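Participant: Give me coordinates for this.
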Amino acid sequence: MTRQQRIEQALREAFPGDEAQVEDLSAQHHGHAGFDSLGSHFRLRIRSARFAGLAPLARHRLVYDALDPLLRQEVHSVTLDLRAP
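Facilitator: Sure thing, here's the model as predicted:
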């Protein structure tokens, strides 16, 4: 399973039934710090009712908690677009 697929799976588990898109931006960072051809830089777009009423930092924490093992060891950077429906 690729890193992108593992991210998608973790998001499905953390945000069941919600819209989540994962885009691998790693190729744009070739030659930069943290680049890994297996996937190191990602853009995540998530729409979840769980975000309603939460400040941006609280929304980010929910996503970081869901992806914690990957973010600690394998993924260099994520760009987040987190919205409530």
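Participant: Please count neighbours and contacts with C-alpha atoms only from this point.
Facilitator: OK.
Participant: where's the nearest residue to P56 once chain neighbours are set aside, which helix or strand?
Facilitator: Excluding its sequence neighbours, the residue lying closest to P56 (CA to CA, 6 or more residues apart in numbering) is L82, at 7.8 Å. Secondary structure assigned from DSSP states H and E places L82 in strand 77-83.
Participant: Second chain to compare with the first, below:
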Amino acid sequence: MSVMDKIRERLTPLAPQQLELIDDSHLHAGHAGARSGGGHYRLIIVSAAFSGKNTVTRHRLVYEALGDMMRNDIHALAIQARTPEEH
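Facilitator: Predicted coordinates:
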């Protein structure tokens, strides 16, 4: 299973109505994170789980769902976390 597939799978508990994941690792070739094996990703996720939560709390929910992937497989993750109403 690819890293991107694992990310999508781990985010399933947030019941995303939309999930767009972009691998930007190629833009960071030669960067220390690229050499260590961690990828650079952009995530756009729309979920009712974010309703009533501020940006920091939304990002924490994503980080918690990804767990150890944030230490091993992901070097950088840009997150846009929105509610269905905001989308």
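Participant: Does the residue nearest to P56 of the first structure touch I46 like I think?
Facilitator: Yes. Using CA atoms under 8 Å, L82 of the first structure makes contact with I46 at a distance of 5.0 Å.
Participant: More neighbours: which of the two?
Facilitator: Neighbour count, other CA atoms under 10 Å: between L82 of the first structure and I46, I46 has more, with 21 against 17.
Participant: The closest residue to the more buried one other than its chain neighbours: neighbour count?
Facilitator: Nearest non-adjacent residue to I46 of the first structure, counting by CA to CA, 6+ apart: A20, 4.3 Å away. Neighbour count for A20 of the first structure, taken as other CA under 10 Å: 17.
Participant: got a list of what A20 of the first structure touches?
Facilitator: Counting by CA atoms under 8 Å, 6 or more residues apart in numbering, A20 of the first structure makes contact with 8, 11-12, 44-47.
Participant: Now the helix or strand where it lies on the second structure. Mean distance?
Facilitator: According to DSSP H and E, A20 of the first structure maps onto strand 19-24. Once fitted to the second structure, strand 19-24 of the first structure is off its aligned match by 1.0 Å on average (mean CA distance after the TM-score superposition for the first structure).
Participant: Read off where the longest helix along the first structure ends up in the second structure.
Facilitator: In the first structure, with assignment by DSSP state H, the single longest helix is helix 56-73. Mapping helix 56-73 of the first structure onto the second structure (TM-score structural alignment) gives residues 55-72.
Participant: mind checking how far the residue most central in space within the first structure is from E74 of the first structure?
Facilitator: The centre of the first structure sits closest to L44, judged by CA atoms, centre = their mean, with a distance of 4.5 Å. In this view, L44 of the first structure and E74 of the first structure are 16 Å apart by CA to CA, to the nearest Å.
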